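Undergrad: Sequence plus predicted model, see below.
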Amino acid sequence: MVSTKRRYSSEFKQGEIELAIKLSSIKEAEMELGITKQMLHQWMYAFKNKGEINNLNSEDTKSAYSLVEENRRLQKELRILREEKEILRKAATYFSQNQK
């Protein structure tokens, strides 16, 4: 079987990158755009190296980046707090058993 390689225009790639940046996760971008994350990363890397990524630095893009970063930070903080809560729960159980 002969496989054919798809060719995408530069404008198409830039549009896909902009959409991917606005979405909250790479997994969403994969499903929404119908391209693999490897392909998307390659395009972003190529655009960044060519200096064309600067065209993507609109206020919307910066806002999307900041939201994604804040979401990651909050998820990490939530995970830590849940771990601390679990440790405290176990400690309370341990100490209540030893007081009897």
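TA: Looks like it came in fine. Residues are numbered from 1 along each chain as shown.
Undergrad: CA only for contacts and neighbour counts going forward, please
TA: Will do.
Undergrad: who are the neighbours of the strand or helix carrying Val68, in terms of helices and strands?
TA: If you go by DSSP states H and E, Val68 is part of helix 59-98. Using 3 or more Cα pairs under 8 Å, 6 or more residues apart in numbering; DSSP states H and E as the contact test, the elements touching helix 59-98 are helix 10-22.
Undergrad: Report the distance from the helix or strand just after the helix it packs on to the chain centre.
TA: Going down the chain from helix 10-22, the next helix or strand is helix 26-33, by DSSP H and E. In terms of Cα atoms, centre = their mean, to the nearest Å, the centre of helix 26-33 is set 10 Å apart from its chain centre.
Undergrad: for comparison:
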Amino acid sequence: MSGRSKYPEQFRRDAVELVNSSDRPLRQVARDLGVNHETLRSWVNTAKQASEAGPVEDSAVTDEVTRLRKQVAELEKEKEILRKAAAYFAR
């Protein structure tokens, strides 16, 4: 759904969900919503293609997750060292 649409994204998602969950024909749903039936058909097809493609792998997210996992491991090591030091000095 490229470009600037006069319909908000949430409206488009709701309209597609209505088409998928309703037993009414697409043309009737489009008429009830005040949307051109071809526009609604395009939204439905785009949503179907997106769901078939599955989640998009974002390299920035993957890199961030890897970085954060390394940071967590490092912090856990530091915590263990500090715990042992606290136990030693508490004696």
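TA: Received the coordinates, thanks. Note that the coordinates shown come from a computational prediction; the quantities given were computed from them, not determined experimentally.
Undergrad: care to give me the TM-score?
TA: TM-score of the superposed chains, computed with TM-score structural alignment, normalised by the length of the second structure, equals 0.43; 49 aligned residues with a Cα RMSD of 2.5 Å.
Undergrad: circling back: quick one: buried residues of the helix holding Val68 of the first structure?
TA: Residues 61, 64-65, 68 are the ones in helix 59-98 of the first structure that count as buried (16 or more other Cα atoms under 10 Å).
Undergrad: same thing with stretch 32-52 of the first structure?
TA: 37, 40, 43-44, 47.
Undergrad: just stretch 42-50 of the second structure next, same as before
TA: Of all the residues in stretch 42-50 of the second structure, those buried under the rule 16+ other Cα under 10 Å are 43-44, 47.
Undergrad: Need these in TSV (columns: distance to Lys77 of the second structure and secondary structure).
TA: Shown next, in TSV, are the buried residues of stretch 42-50 of the second structure (distance: Cα to Cα, whole Å; DSSP: H, G, I helix; E, B strand; the rest coil):
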residue	distance to Lys77 of the second structure	secondary structure
Trp43	50	helix
Val44	50	helix
Ala47	45	helix
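Undergrad: Pick the one among the residues you listed closest to Val29 of the second structure.
TA: Closest approach between these and Val29 of the second structure, by Cα to Cα: Val44, at 11.9 Å.
Undergrad: Apart from its chain neighbours, what residue comes closest to that closest one?
TA: Val16 (5.4 Å; Cα to Cα, 6 or more residues apart in numbering).
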